[in-house]
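Visitor: all I have is the shape, not the residue letters:
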């Protein structure tokens, strides 16, 4: 499974830190991605401190990384690229 550039990890979990210009853009990213997560019923483990968001993806039911995680990572990258 080929994740976008910048994602690290293995077949159990994938991780990335997104950095923003400030808190407001980071919060906007979390809100937009969070609403998407609700629609697809797949949720990240994440943490926000000011302008950084640390994300870990895994599919708990499967015990590792699945296509759901890849789709979520790709969506996050799309939202992040829009700024």
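Guide: On my side now, so go ahead. Computed from a predicted model, the values in this text were never measured in an experiment. Residues are numbered from 1 along each chain as shown.

Visitor: for the rest of this, base every contact and every neighbour count on C-alpha atoms.
Guide: Noted.

Visitor: quick one, longest helix in the chain?
Guide: Counting residues, the longest helix in the chain under DSSP state H turns out to be helix 23-40.

Visitor: want to compare, so here's the second one:
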């Protein structure tokens, strides 16, 4: 499996930090991602402080990174690209 762009592979998990324009944009992104996560039944470990979001992805049942994590990471990156261009929901 190839780790998606801008993600770091830490063995049993992949991680990334996102920086948004402001808190509202970070929250809008998290809400948008949460709907995708519910649909796919795969959820990140994440922490938000103001305009920063730290994300860790792993599949606990498998004991490490799986295709589910890679697909979620790719989706999160694709959605973030819209926000970075100013075309996100916020």
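Guide: That came in fine, so what should we check first? Quantities reported herein were computed from a predicted structural model and do not represent experimental measurements.

Visitor: thinking again about what came up before, and the contacts of the longest helix of the first structure?
Guide: Contact with helix 23-40 of the first structure is made by 19-20, 43-44, 48, 50-53, 72, 75-76, 79-80, 83, as judged by CA atoms under 8 Å, 6 or more residues apart in numbering.

Visitor: give me the mean distance between that helix and the second structure.
Guide: Following superposition, helix 23-40 of the first structure is found to deviate from the second structure by 0.4 Å on average (mean CA distance after the TM-score superposition for the first structure).

Visitor: list the buried residues for that helix?
Guide: 23, 25-27, 29-30, 33-34, 36 (16 or more other CA atoms under 10 Å).

Visitor: could you point out which element follows that helix?
Guide: strand 45-49 (DSSP states H and E).

Visitor: tell me the helices and strands packed up against that following strand.
Guide: Contact here means 3 or more CA pairs under 8 Å, 6 or more residues apart in numbering; DSSP states H and E; on that basis strand 45-49 of the first structure packs against strand 52-57.

Visitor: and the angle for the helix or strand just after the strand it packs on with helix 23-40?
Guide: Proceeding N to C from strand 52-57 of the first structure, the next assigned helix or strand is helix 67-82, under DSSP H and E. Note on geometry: by axes from the mean of the first three to the mean of the last three CA atoms, to 10 degrees, helix 67-82 of the first structure and helix 23-40 are set 150 degrees apart in direction.

Visitor: returning to what we had before: out of the contacts of helix 23-40 of the first structure, which one sits closest to residue 13 of the first structure?
Guide: Nearest to residue 13 of the first structure among those, counting by CA to CA, is residue 44 at 10.5 Å.

Visitor: wait, what's in contact with that closest one?
Guide: Contacts of residue 44 of the first structure (CA under 8 Å, 6+ apart): 37, 55-58.

Visitor: if anything else comes up later, I'll come back, but that's it for now.
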